[in-house]
Each structure stands twice: as C-alpha cells, then as structure tokens.
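1. With the input below, show me the fold.
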Amino acid sequence: MSRIGKLPIKIPANVDISCSGPDLTVKGKFGTLHNTIPDAIGIEEIDGSLIVNVKDNTRSNRALHGLYRTLINNMVTGVSEQFQITLNLQGVGYRASVQGNSIILNLGYSHPVELVIPEGISVEVVQNTTINLKACDKGNLGLFASNIRSWRPPEPYKGKGILYKGEIVKRKAGKSGKK
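-> Below you'll find the predicted structure:
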C-alpha cells in the first residue's frame, strides 16, 4: 500500500465531487475539472473526505494508488484555491505584456515572442518583469510556465533568463585570461 495513497482527501464546503463509472468530475469556485480513473482504483466518500482504495493488490495497481490520490487531491485544491506560479524576467530589456489572449515577451531576440494563453489560465504582468500565472489545473499551469521559461532558461554566467520565484542561479566564473 502506498503511504500517500492511504491519506484521506479533505473536501472543502464549496467543492462538489461526482463520480459516474470511471469519470470523476470536481466542481468548485474556480472551475470544473474532469479525470478518468482506472477500474483498479476505487473512491469512497466518508465524513466529508475522500478515501482512494486499490481493488486488486497487484504491483501495477499499487503503483497507481498514490498517483491517482495525488491527482484527485490536486483537482480538489485547484478548484477551491487555485495554483499560482510566478516567473521573474532577469536581463536588460527583458519585459512582458498581455494583449488580448496572448502574452508578448521581449527577451533580447530580434523579434518579440508571442504565446497564446491556454484556456483556464489567467496571466497578470506586474512591472513588466514579473509574470503571475494562475489556474485550477496544476498540470496545464506547469506546462505553460515551462513553455514560457524555455524561451530563455537561466544561464549561469550572467544570471539572465526567466526564473521561477525564489529560484537561485548558481553563478560560474567566466574565462580567465592567458597566463
């Protein structure tokens, strides 16, 4: 049995969970999320909390136990509180702006980079160098943040690039001159 899979999932008051066959739907203040649960995983609601069980105790089913418990917990947390990722632009002339349904990044290239904001993700730019991303789906939020970051990952010599909030870039010494 998975240690994480055994933990109950507390359901907040403003979250509705419905399970019809393998389809799980979680509705809350910030949106609705859907997921398909395999037949080997069972879900029970007891006293305002969800318990995820394994029906058949095989190796592959035990491997899915903790995974689906975490996925369901992220769905409940996302629709009740939302997830947030903050990106910082470090570099001379690096800036971002939101125009309609896209984010425009000036990252030192000869052209601005324009990325379409996916459905369900809200983007806020603070002081041209800080990007706040919010969404109820943790997977899509992380994927979009890594897509933005892939245009200028942090480099160790000058420390320039797109960094996550609180990330520290370990700096390297540059070339030393001839002796």
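
2. switch to C-alpha atoms for all contacts and neighbour counts from now on
-> Will do.

3. just checking, next helix/strand downstream of the longest strand along the chain?
-> Taking DSSP state E as the criterion, the chain has its longest strand at strand 83-90. Counting by DSSP states H and E, the element after strand 83-90 in chain order, helix or strand, is strand 95-99.

4. Could you give the separation of whichever helix or strand comes after that following strand from the chain centroid?
-> Tracing the chain C-terminally past strand 95-99 and defining elements by DSSP H and E, one meets strand 102-106 next. In terms of Cα atoms, centre = their mean, to the nearest Å, the centre of strand 102-106 is set 20 Å apart from its chain centre.

5. Then stretch 139-154?
-> Distance, stretch centre to chain centre, for stretch 139-154: 10 Å (Cα atoms, centre = their mean).

6. helices and strands around the longest strand of the chain, which ones?
-> Using 3 or more Cα pairs under 8 Å, 6 or more residues apart in numbering; DSSP states H and E, the elements in contact with strand 83-90 are strand 130-135, helix 138-149, strand 161-164.

7. Can you tell me which of those is packed in deepest?
-> Highest mean neighbour count among the helices and strands packed on strand 83-90 (mean count of other Cα atoms under 10 Å): strand 161-164, with a mean of 22.

8. Report all helices and strands that that strand contacts.
-> Judged by 3+ Cα pairs under 8 Å, 6+ apart, the packing partners of strand 161-164 are strand 83-90, helix 138-149.

9. what's next to that strand, contact-wise?
-> The contact list for strand 161-164, computed with Cα atoms under 8 Å, 6 or more residues apart in numbering, reads 85-91, 148-149, 152-155.

10. try 10 Å this time
-> For strand 161-164, the external contacting residues (Cα atoms under 10 Å, 6 or more residues apart in numbering) are 85-92, 94, 107-108, 129-131, 145-146, 148-155, 169.

11. Now restrict the residues you listed to buried residues only.
-> Among those, those classed as buried by 16 or more other Cα atoms under 10 Å are 85-91, 94, 107, 129-131, 145, 148-149, 152, 154.

12. chain center to stretch 165-175: distance?
-> 24 Å.

13. Next, the second sequence, to be compared with the first:
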Amino acid sequence: MSRIGKMPIALAGQAKIEISDDNIKVTGPKGTLEQAMVSQVCVKEEDGSVTVGRVDDSKKARAMHGLYRMLINNMVEGVTKGFTRKLEIAGVGYRAELKNDMLALSLGYSHMIYFKAPDCIKIEVPDQTTILISGIDKALVGQVAAKIRSFRKPEPYRGKGIKYQGEIVRRKEGKAAGK
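-> Just a heads-up that it's a prediction; the model follows:
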C-alpha cells in the first residue's frame, strides 16, 4: 500500500469537495478547481476528511493511488491558502516591471520580453529584481515560473539570469590564463 496514498486529506472548514464518478471538484474561498478521475482510483469523503483508495492491485492502480491523493491535497491547499513562487533576477541591467498586466523583462537581449500570464495567475513585481507568481493551481504556478525562468536561465560563470528563490547556482571557474 502506498504510504502517501493511504494518508487522509483533512478538509479545512472552508473547503468543500464534490465527488462524482469521473470528476472531483474542490471549492474554497480562493476559487474552484476540478480534476478528472481515472477508473483505478476511488475517492471517499467522511467526517471532514477525504481518503483515496484503489480498485485493485494492478500496476496502474498502484501508480495512480499516491498521485491522485497528492493532486487532491494540492487542490484543497490551493483553494484555501494558494501557492506562490518567487523568482530573483541577477545581472547588470536586468530588470522586471508590470506594464498593462503584462510582465516586461529586460534581460540583456536587444529587445524587451513581454509575458502575459494566464487569467488565474497573479504576477507581482515588488522591486525590479523580484517576481512573485501566485495562484490556486500548483502545477500552473510552477509552469508559469518555469516559463519566465526559461527566458534567461542562470549561467554558471557570472551567475546572471533568472533563478528561483533559494536556488543555488553552481559556479564554474573561468578560463585559466596561458603561460
């Protein structure tokens, strides 16, 4: 039995879950999320908590057991608390700003990069070198953060680029001087 899959999911007082045969819908103060279900997993709600089980012991069912437990847990956490990723920009002249709900990035290219986030994602720029990405869908928040980071990944020689908060960039030594 999956150690992650058998753990119950505690529903906060604000979160409500609706379970149908092929769909799960979680509603909370921040919004609503839906997830399609597979036939190998069964979900039950009892006494303010949700448990995920599997129909049989096939390889597919065992793989989906822990996955769907975490997906539902992330949905509950997202509609109650939300998720945030923080990006840091390092480099001379590298900066970010919001222009008409679009993220404008100056990353050392000959042109500005403009990024429009999906509707359910909120982007904030507290200062020129910090970007905050927040939303209720954990996967979408991570995907938007990865897309923004991909515009200029941190390079190992000078450490310039966009990195996640707390990310450690392994630095390389430059060219050795010749004799």
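
14. what's the TM between chain one and chain two?
-> Once superposed, the chains reach a TM-score of 0.97 (TM-score structural alignment, normalised by the length of the first structure), with 179 aligned residues with a Cα RMSD of 0.8 Å.

15. since we're on the closest residue to Ser134 of the second structure other than its chain neighbours, how many residues are nearby?
-> Nearest non-adjacent residue to Ser134 of the second structure, counting by Cα to Cα, 6 or more residues apart in numbering: Thr84, 4.3 Å away. The local packing count at Thr84 of the second structure equals 19, with neighbours defined by other Cα atoms under 10 Å.

16. which residues touch Thr84 of the second structure?
-> Neighbouring residues of Thr84 of the second structure by Cα under 10 Å, 6+ apart: 78, 121-123, 132-138, 141-142, 145.

17. Can you get me the start-to-end distance on stretch 1-21 of the second structure?
-> One end of stretch 1-21 of the second structure sits 23 Å from the other (Cα to Cα, to the nearest Å).

18. Would you mark the buried spots in that stretch?
-> Using 16+ other Cα under 10 Å as the test for burial, stretch 1-21 of the second structure gives Gly5, Pro8, Ile9, Ala10, Leu11, Ala15, Lys16, Ile17.

19. returning to what we had before: the helices and strands packed on strand 161-164 of the first structure: which one's closest to Pro38 of the first structure?
-> helix 138-149 (18.8 Å; Cα to Cα).

20. still on that earlier bit, can you give me the stretch of the second structure that the longest strand of the first structure aligns onto?
-> The aligned range for strand 83-90 of the first structure in the second structure is 83-90, by TM-score structural alignment.

21. what's the offset of the matching stretch from the middle of its chain?
-> Offset of stretch 83-90 of the second structure from its chain centre (Cα atoms, centre = their mean): 11 Å.

22. do stretch 162-179 of the second structure as well
-> In terms of Cα atoms, centre = their mean, the centre of stretch 162-179 of the second structure is set 27 Å apart from its chain centre.

23. Not counting residues beside it along the chain, what's closest to Met102 of the second structure?
-> Closest to Met102 of the second structure by Cα to Cα, 6+ apart is Lys116, at 4.9 Å.

24. how much space between that neighbour and Thr129 of the second structure?
-> In terms of Cα to Cα, Lys116 of the second structure sits 18 Å off from Thr129 of the second structure.

25. One more: Val144 of the second structure?
-> 17 Å.

26. next one: Ala10 of the second structure
-> Distance of Ala10 of the second structure to Thr129 of the second structure, computed by Cα to Cα: 37 Å.

27. And for Glu88 of the second structure?
-> Going from Glu88 of the second structure to Thr129 of the second structure by Cα to Cα gives 6 Å.

28. Now the common contact residues for the two.
-> Common neighbours of Glu88 of the second structure and Thr129, counting by Cα under 10 Å, 6+ apart, are Arg95, Ala96, Ile162.

29. Out of these, which comes closest to Met1 of the second structure?
-> Distance to Met1 of the second structure across these (Cα to Cα) is lowest for Ile162, with 40.5 Å.

30. Spell out which residues sit in contact with the closest residue to that closest one other than its chain neighbours, please.
-> Closest residue to Ile162 of the second structure apart from its sequence neighbours, by Cα to Cα, 6+ apart: Ile89 at 4.6 Å. For Ile89 of the second structure, the contact set (Cα under 10 Å, 6+ apart) comprises 95-96, 105, 107, 128-131, 149, 152-154, 159-165.

31. please redo it, this time with the cut-off set to 6 Å
-> Counting by Cα atoms under 6 Å, 6 or more residues apart in numbering, Ile89 of the second structure touches Thr129, Gly161, Ile162.

32. Repeat that for Ile4 of the second structure.
-> Gly66.

33. do Gly78 of the first structure as well
-> Cys136.

34. Against Ser60 of the first structure, how distant is it?
-> Using Cα to Cα, Gly78 of the first structure is found at 27 Å from Ser60 of the first structure.
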